Structure formats: structure tokens, C-alpha cells
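Asks: no letters, just coordinates:
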């Protein structure tokens, strides 16, 4: 016997859009256990809020991102000191370790990208996550509650910093 009247549609939508939850959890929590905890907190908050979802005001994915990011940011704030100690910035030592283990250059670049994203503040981390999801500037602005111009400016700055970091990492990485 079901107690929640919106349970079947919610479960189907949650399953259909589970990637949103997993991606947000992966970006805001690095440890597997923390990712699982954060993903569960996001699911709970989505369930609590589902009865208030209004399709005429926002696309479901936009609404889900907004809730998931708010939960993740709160989670990060609450457990910030604990989580901060688990994320290390990428340096030459990390690249050497990856190279020694036979990792491909593509893996190094992806690892560097995730390390860079991990160092961003909560708003910029959310922004780049949505950008990498190929969301439009309008949708990113709606999810984050900022203007499209602000989205474009922030993305440009993040890209510029990332380019600088990648160039520096490649310059520091020994080539065979």
C-alpha cells in the first residue's frame, strides 16, 4: 500500500533524470560514501518538493538542478571543513603518478579538469557543471538565479583560468 499519492510518477521521473543527481553529487563530494550520502539527501529533498513542482514555471530538469545544487551547496557548507581536507589540488606530483601508472594523456586532462572544478566556489562549480551539460545560458541563468550576461562572463573567466592551469600543467609534465 502506497502512502504518497505522487510516488509512481516521482519514481519514474527520478529514474529518468538520475544523471542530474549523480553528476551534482560527483562534483560536490569526492569520496564515494559522501557522494552516496549527498545523492540520497538530494533525492529526499526532491521528493519533499515534488508536490510543489509547477511545470508551467520551469522545465523538470531545471527544477531538479536547482534543488540538487541547493542541497549540494548546503551540504558542502555544513561539512565544508571535513570535505575540504579530502580534495587535493592537482600538481606535478599527481601528474607524475598518473603517468607512472600508464594513464593516457586524456585521463590526465580529465583528472586536471575535475581537480580544477573541485577548487571552484559553489556558484562557479554549479555554473561549470551546467555548462558541461550543454545547458543554454538562459537555462543556467534560470537555475542559478543570475543574468545570462553574468553567466557568459563567469564562464569566460572560468575558461580562461582553466586554460592557464592546463597550459601550466602540461609545461610541468615531463614528456618522454
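Replies: On my side now, so go ahead. If you're wondering where the values come from, they're calculated on a predicted model, not measured in any experiment.
Asks: switch to C-alpha atoms for all contacts and neighbour counts from now on
Replies: Will do.
Asks: residue 25 is in contact with residue 41, isn't it?
Replies: No. Taking contacts as C-alpha atoms under 8 Å, residue 25 lies outside contact range of residue 41: 9.7 Å.
Asks: between the two, who's got more neighbours?
Replies: residue 25 (26 against 18; other C-alpha atoms under 10 Å).
Asks: how close does that one sit to residue 118?
Replies: According to C-alpha to C-alpha, to the nearest Å, residue 25 and residue 118 sit 12 Å apart.
Asks: presented hereafter is structure B, for comparison with structure A:
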């Protein structure tokens, strides 16, 4: 029994040594893993640091862009106000120029209308004078016609045998 027990014990020791060898190998593997894990942790810390730096740079960049944008916005608003003011001044000048032009054209038109009115007044005066003359001639002609009719009537009645004015004889 001793022999069997020795063999068992030897086998058992061999098994334990084999296990120990596997454990040692696992420990070496684990130490490599631990070393790899430490490298990865170190790399993770480096990456986290880079991420923090990139975030800081990104934040600074955003702040710079915002500041630049606000500066551009203020600049553009100032330019827009200046352009609007310049356009208002130009529009005011143009309105004044147009008003002066319009006033001048109205003055010219008024002058022409005044001349035309004076001409028409003169024509009206001439026509009134001519109308007066014509009315006077008409009255004269009516008187003469009445006179001629009166003469005819008187001759027809035989009462008038006098000589007509002018010294001639009347038949």
C-alpha cells in the first residue's frame, strides 16, 4: 500500500506541480495583463488629458468665434447705420434738388401763364373795343334802317316831298 500511496502521492504532487506551473504561467500572463492594463490606463489618462485640452481649445475657439462674430455684427450694424444716414442725406439732397427744380418749373409755367393771360386780356380788351365799335355801327345801321323805313313809309303816304339830304332831287 505504500507503493500505491507513494505513487498516488507522486501523482498528486505532479498534479500540484502542474497546477502550480499553470498558476505561475497564469500569474505571468496576469502580470503581462496587469502591465498592459497599466499601459492602457496610462493611455486612457493621456487621452482624457487630450480630450480636456481639446475641450479647452474648443471652448477658447468658440469664445474667439463668438467675439469675432459680435465684433463683425457691431461693425456691420455701424456700417448699416452709416449707409442709412448717407442714403437719408442723399435722399434729402435729391428731394431738395427736385423741389428746387419743381419750383423753378412752376415759376416758368406761371411766367408763361401770366404772359398768356396778359395777351388774352389785351385780346379781350381789343375784342371789347371792337365789339363796342360793332355795337355802335349796328346801332347806327339800325338807326339808318329805321330812317330808311320811315322815309319809305312817308313817301308811300305822299307826305314827304322834300329833298333828301345831300342836295339832290328825289324821284
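Replies: That came through fine. Since we're looking at a predicted model, the values are computed, not measured.
Asks: care to give me the TM-score?
Replies: Remark: TM-score between the superposed chains equals 0.17 [TM-score structural alignment, normalised by the length of the second structure]; 32 aligned residues with a C-alpha RMSD of 2.4 Å.
Asks: how about stretch 41-52 of the first structure: buried residues?
Replies: Neighbour-count burial for stretch 41-52 of the first structure, counted by 16 or more other C-alpha atoms under 10 Å, picks out 41, 42, 43, 45, 46, 47, 50.
Asks: would JSON lines of the residues you listed with distance to residue 83 of the first structure and secondary structure be doable?
Replies: Supplementary listing: the buried residues of stretch 41-52 of the first structure in JSON lines, determined by distance: C-alpha to C-alpha, whole Å; DSSP: H, G, I helix; E, B strand; the rest coil:
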{"residue": "41", "distance to residue 83 of the first structure": "16", "secondary structure": "helix"}
{"residue": "42", "distance to residue 83 of the first structure": "17", "secondary structure": "helix"}
{"residue": "43", "distance to residue 83 of the first structure": "20", "secondary structure": "helix"}
{"residue": "45", "distance to residue 83 of the first structure": "21", "secondary structure": "helix"}
{"residue": "46", "distance to residue 83 of the first structure": "23", "secondary structure": "helix"}
{"residue": "47", "distance to residue 83 of the first structure": "26", "secondary structure": "helix"}
{"residue": "50", "distance to residue 83 of the first structure": "29", "secondary structure": "helix"}
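Asks: can you redo these as TSV with distance to residue 10 of the first structure?
Replies: Formatted as TSV, the buried residues of stretch 41-52 of the first structure follow (distance: C-alpha to C-alpha, whole Å):
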residue	distance to residue 10 of the first structure
41	15
42	13
43	10
45	12
46	9
47	7
50	7
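Asks: chain center to the helix or strand harbouring residue 111 of the second structure, what's the gap?
Replies: According to DSSP states H and E, residue 111 of the second structure maps onto helix 2-157. Taking C-alpha atoms, centre = their mean, to the nearest Å, one finds helix 2-157 of the second structure lying 8 Å from the centre of the chain it belongs to.
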